[in-house]
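Student: everything below, folded, please.
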Amino acid sequence: MGHREDLLEGAKRCLLEKGFARTTARDIVKESGTNLASIGYHYGSKDALLAQAYIALVEQASDGFEGSEGGTEVGGEPGSPERFRAVFSNIVASMSEPGSMWGLGMEIMTMGDKLPEVRDQLARAQREGGRGMVALIMSVPEADVSDETADSLGAFYMTLITGLIAQWTFDAKSAPDAEQLTEGLRQVVEGVRKSQ
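Tutor: Next comes the predicted model:
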């Protein structure tokens, strides 16, 4: 690995251990075995590096339940409530694992205006996360998910995940599980059908 990759791996470990706000550039350098100048050269700033590390952690977590190599097979017919439940079961399970990175999302969201230089980067990642969720639940390649779908259905899924992260961060014991989320989805669909 080169310095760029070493920095990213070191930043991911620091994020999981210390979080966004408490991680310093020196922490990353120590963890990665690189030097301070490498951060600016490869990423522009410590915050930009940490944002990229967070995105990489989210991608790693999603790879773990996409049915890809080493991932958990996702059951249910594409687009079905069963598939929705299977995907959210994996998300909820990953939230309850020791060292889960999902709480970092809440920390980063609350920092909002303090990170203007990385906000656009994280907003793009949010959109692509929505595209990935649509692809996963519909069982289609991400390249086949249109921008319009990513900005509507994908945004819906990301909003659901953000709320789930908030509830798990606030009180994991009362946070909904995949069964409850799926039942809520069924009730929404049923209400829409009745109103037509």
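
Student: from here on, just use CA atoms for contacts and neighbour counts.
Tutor: Will do.

Student: quick check: closest non-adjacent residue to Thr182.
Tutor: Closest residue to Thr182 apart from its sequence neighbours, by CA to CA, 6 or more residues apart in numbering: Arg85 at 5.7 Å.

Student: and Val58, by the same measure?
Tutor: Met101 is the one closest to Val58 (CA to CA, 6+ apart), at 7.5 Å.

Student: quick one: neighbours of that neighbour, just the number.
Tutor: Residues within reach of Met101, counting by other CA atoms under 10 Å, total 20.

Student: look up how far Thr149 lies from it.
Tutor: Met101 sits at a distance of 27 Å from Thr149 (criterion: CA to CA, to the nearest Å).

Student: and the contacts of stretch 31-43?
Tutor: With contact meaning CA atoms under 8 Å, 6 or more residues apart in numbering, stretch 31-43 is reached by 3-4, 6-11, 13-14, 25-26, 29, 45-46, 49.

Student: among the residues you listed, which ones are in helices?
Tutor: Among these, DSSP state H puts 3-4, 6-11, 13-14, 25-26, 29, 46, 49 in helices.

Student: which among the residues you listed end up buried?
Tutor: The neighbour count (16 or more other CA atoms under 10 Å) marks 3-4, 6-11, 13-14, 25, 29, 46, 49 as buried among these.

Student: picking up where we left off before, pretty sure the residue nearest to Val58 contacts Ala56?
Tutor: No. Assessed by CA atoms under 8 Å, Met101 is found out of contact with Ala56, at 10.5 Å.

Student: let's see this one next to it:
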Amino acid sequence: MGHREDLLAGARRCLLEKGFVRTTARDVVKESGTNLASIGYHYGSKDALLAEAYISLIEELGDGFGAPPDDAGAGGSIERFEKVWGSIVRSFPQARGIWLLTLEFVTQGERLAGVRDIMVKAQEQGRAGLAALFLDLDEAALPRDVVDAEGRFYTTLLNGLMVQWLFDPGSATTAAQLTEGLRRVAERTSAAEGTRLVQP
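Tutor: Sure thing, here's the model as predicted:
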């Protein structure tokens, strides 16, 4: 590996051990076996390096969600909705450190313009990845409106579940509860729309 890759690997380890706020440039240099000048040369700043390291951790986590089982149902189905959320929820215990980092980056991003820009771009990629997973489609082929609507919907649910799970895993919403909630909302909105259409 070159210095760029060494820095990224070292930054990942530092983030998981110390978090975003407590990780210093010297920590990363020590962990990666590189030098301070390499950070600026390859990433521009320590914060930008840490943001890239965080994104690589999140991407790895997303890949770890894996494909739903064969009986997950068709893309976009209620069966697939529940199976995919089940896979995601099961990943929470092993990924606690990464989800805690997410909260750190959210709270610090406003103060660090460069980091915020990196995170906004990553969030867009995350929306596309989640939509592809739930719809069983190739991420590269997703229409823009699908990412903007359904991708945002799934991301919002993921963020809410993550916060619930970090606060109290025992009372956090399960995949089955989330699915039942969606089913009821869909039924109520369909019924309300039907009532509106038959009114004179």
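
Student: work out the TM-score between the chains.
Tutor: Scored by TM-score structural alignment, normalised by the length of structure 1, the superposition of the two chains gives a TM-score of 0.91; 192 aligned residues with a CA RMSD of 1.6 Å.

Student: and the two most separated of the contacts of stretch 31-43 of structure 1?
Tutor: Arg13 and Ser45 (17.4 Å; CA to CA).

Student: list the buried residues for stretch 109-121 of structure 2?
Tutor: By neighbour count on 16+ other CA under 10 Å, the buried set for stretch 109-121 of structure 2 is 109, 115-116, 119.

Student: looking at those, spot the one nearest Gly66 of structure 2.
Tutor: Nearest to Gly66 of structure 2 among the buried residues of stretch 109-121 of structure 2, with distances taken as CA to CA, is Met119, at 22.9 Å.

Student: how close does the aligned partner of Glu180 of structure 2 in structure 1 sit to Arg119 of structure 1?
Tutor: Alignment note: Glu180 of structure 2 maps to Glu183 in structure 1; criterion TM-score structural alignment. Glu183 of structure 1 sits 34 Å away from Arg119 of structure 1, going by CA to CA.

Student: same thing with Gly44 of structure 1?
Tutor: Distance of Gly44 of structure 1 to Arg119 of structure 1, computed by CA to CA: 14 Å.

Student: try Asp47 of structure 1
Tutor: Distance from Asp47 of structure 1 to Arg119 of structure 1, by CA to CA: 10 Å.

Student: what do you get for Val92 of structure 1?
Tutor: With CA to CA as the criterion, Val92 of structure 1 and Arg119 of structure 1 are 26 Å apart.

Student: re the thing from before, give me the neighbour count for the residue nearest to Thr182 of structure 1.
Tutor: 23.

Student: and Val58 of structure 1, what element?
Tutor: Assessed by DSSP states H and E, Val58 of structure 1 sits inside helix 46-63.

Student: may I see the buried residues of that helix?
Tutor: 46-58, 61-62.

Student: pick out the most distant pair among those.
Tutor: For the buried residues of helix 46-63 of structure 1, the farthest-apart pair by CA to CA is Lys46 and Ser62; their separation is 24.4 Å.

Student: out of the contacts of stretch 31-43 of structure 1, who's nearest Ser96 of structure 1?
Tutor: Arg13 (18.3 Å).

Student: show the subsequent helix or strand relative to the longest helix along structure 1.
Tutor: The helix that spans the most residues within structure 1, counting by DSSP H, is helix 116-138. As assigned by DSSP H and E, the chain's next helix or strand after helix 116-138 of structure 1 is helix 147-149.

Student: distance of the corresponding residue of structure 1 for Asp145 of structure 2 relative to Thr182 of structure 1?
Tutor: The alignment partner of Asp145 of structure 2 in structure 1, by TM-score structural alignment, is Glu148. Glu148 of structure 1 is 24 Å from Thr182 of structure 1, where distance means CA to CA.

Student: okay, these two: which has more neighbours?
Tutor: Taking other CA under 10 Å, Glu148 of structure 1 and Thr182 do not tie; Thr182 has more neighbours (20 against 11).

Student: got the contact list for the more buried one?
Tutor: Going by CA under 8 Å, 6+ apart, Thr182 of structure 1 touches 81, 84-85.

Student: could you do Gly129 of structure 2 as well?
Tutor: Applying CA under 8 Å, 6+ apart, the residues near Gly129 of structure 2 are 62, 139, 151.

Student: Glu124 of structure 2: which of the residues you listed is nearest?
Tutor: Using CA to CA, Gly151 comes nearest to Glu124 of structure 2 of the contacts of Gly129 of structure 2, at 8.6 Å.

Student: and for that closest one, the neighbour number?
Tutor: 25.

Student: picking up where we left off before, residue contacts, the equivalent of the residue nearest to Thr182 of structure 1 over in structure 2?
Tutor: Applying TM-score structural alignment, one finds that Arg85 of structure 1 aligns to Glu82 in structure 2. Glu82 of structure 2 makes contact with 175-176, 178-179 under the criterion CA under 8 Å, 6+ apart.
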